[in-house]
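[1] For reference, the sequence and a predicted model appear below.
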Amino acid sequence: MTAQLACMTDDVAPEEALRVELEGEKGPVEVAVVRDGDGNWHAISDICSHGAVSLSDGEVEGCFIECWLHGSQFDLRTGMPTALPAMRPVPVYPVTIDGERVLVDIDQTVSPS
C-alpha cells in the first residue's frame, strides 16, 4: 500500500487531533492525525500503549499528546512516552501534505532519532 487520504488540512486546527481509520493489510488501523503547536503535521497510533483508549481525545501541547485517561504523554515525532504510566512507544507514521490533502502511510513507521 501507499499513503492514504486521512483528512483535509482544514479538518485539524493547530494543537488538535483527529481520529481516522485507515485500511491496513490486516484490517482497519486507528490513527490520530495531529497538528502540533507550530502547525506541523503528525500521524501517531490512536491507541495509548498503557490503556486501550483513544489518544486523539487527549490534549495536544506543543509536540506532545496526552492520554485523557491516565495522563501518559507521547512525543508526536517519535512515539516515545514522556510521562508515566505509559512505558512503551506507539507507532508514528509518515505524513505528506498534498495541497489540501493530508496523506498518511501506515505501512511505514518513523524511527525515533
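    Everything's here; your move. Numbering: from 1, shown residues only.
[2] all contacts plus neighbour counts: C-alpha atoms, from now on.
    OK.
[3] list the helices and strands the helix or strand harbouring residue 7 packs on?
    Using DSSP states H and E, residue 7 falls within strand 4-8. Applying 3 or more CA pairs under 8 Å, 6 or more residues apart in numbering; DSSP states H and E, one finds that strand 4-8 contacts strand 16-24, strand 101-104.
[4] mind giving me JSON lines with these and columns for distance to residue 60 and mean neighbour count?
    Formatted as JSON lines, these follow (distance: least, CA to CA, whole Å; neighbours: other CA atoms under 10 Å):
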{"stretch": "strand 16-24", "distance to residue 60": "6", "mean neighbour count": "18"}
{"stretch": "strand 101-104", "distance to residue 60": "18", "mean neighbour count": "21"}
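[5] Pasting the second one now:
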Amino acid sequence: MSEVSIYHNPRCSKSRQTLALLEDKGIKPQVIEYLKEPLTAEDIQGLLRKLGFVSARELMRSKEEAYKELNLKDEEDESKLIEAMLSHPKLIERPIVVKGSKARLGRPPEAVEEIL
C-alpha cells in the first residue's frame, strides 16, 4: 500500500491535475474514488483532523446543488453536515491528498506539496 493516498474524482480537473502532480514527482498514490467507494463518518472525521479543519463545513462544496437543496448554509450540527456528505459524496471537496497524519486539499494542486 502506498504511503500517499488521494481522494479522487476523475471528472474533476483539479483532482486530475493533483494526481498528475503526484505522478510527476514519482509518487504512485493509492487512488480512492470516493464517489465509487463510499466513505464512513469515521473516514470523514479522520480527514478533518488530518486537514486541521475545525468544522465539517470546511470540507464541503457549497456550490453543489445538494448543498442548496438540503439547506446546509445555516446548519450548525456537525453530525448533520457529515451525514449530508455521506449521503451526497459530491458535497466533499476534492481532491484530498493524505500522507501519514497530514492531509491537504489540492486547491490549487501545488498545495499538496507541503506534506510530501
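    Yep, that arrived. Everything quoted here is computed from the prediction, not taken from an experiment.
[6] what TM-score comes out when they're superposed?
    The TM-score (TM-score structural alignment, normalised by the length of structure 1) is 0.30; 61 aligned residues with a CA RMSD of 4.5 Å.
[7] Save the helices and strands packed on strand 4-8 of structure 1 as TSV, and put in distance to residue 64 of structure 1 too.
    Shown next, in TSV, are the helices and strands packed on strand 4-8 of structure 1 (distance: least, CA to CA, whole Å):
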stretch	distance to residue 64 of structure 1
strand 16-24	11
strand 101-104	19
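[8] In this structure residue 6 of structure 1 contacts residue 97, no?
    No. Residue 6 of structure 1 is not in contact with residue 97 according to CA atoms under 8 Å; the separation is 10.3 Å.
[9] any common contacting residues for these two?
    residue 103 (CA atoms under 8 Å, 6 or more residues apart in numbering).
[10] Can you tell me the element residue 74 of structure 1 falls in?
    Residue 74 of structure 1 belongs to strand 73-75, assigned by DSSP H and E.
[11] Repeat that for residue 82 of structure 1.
    Residue 82 of structure 1 belongs to strand 81-83, assigned by DSSP H and E.
[12] Can you name every helix or strand that that strand contacts?
    strand 73-75.
[13] Can you tell me which helices and strands the strand it packs on packs against?
    Under the contact criterion of 3+ CA pairs under 8 Å, 6+ apart, strand 73-75 of structure 1 touches strand 64-66, strand 81-83.
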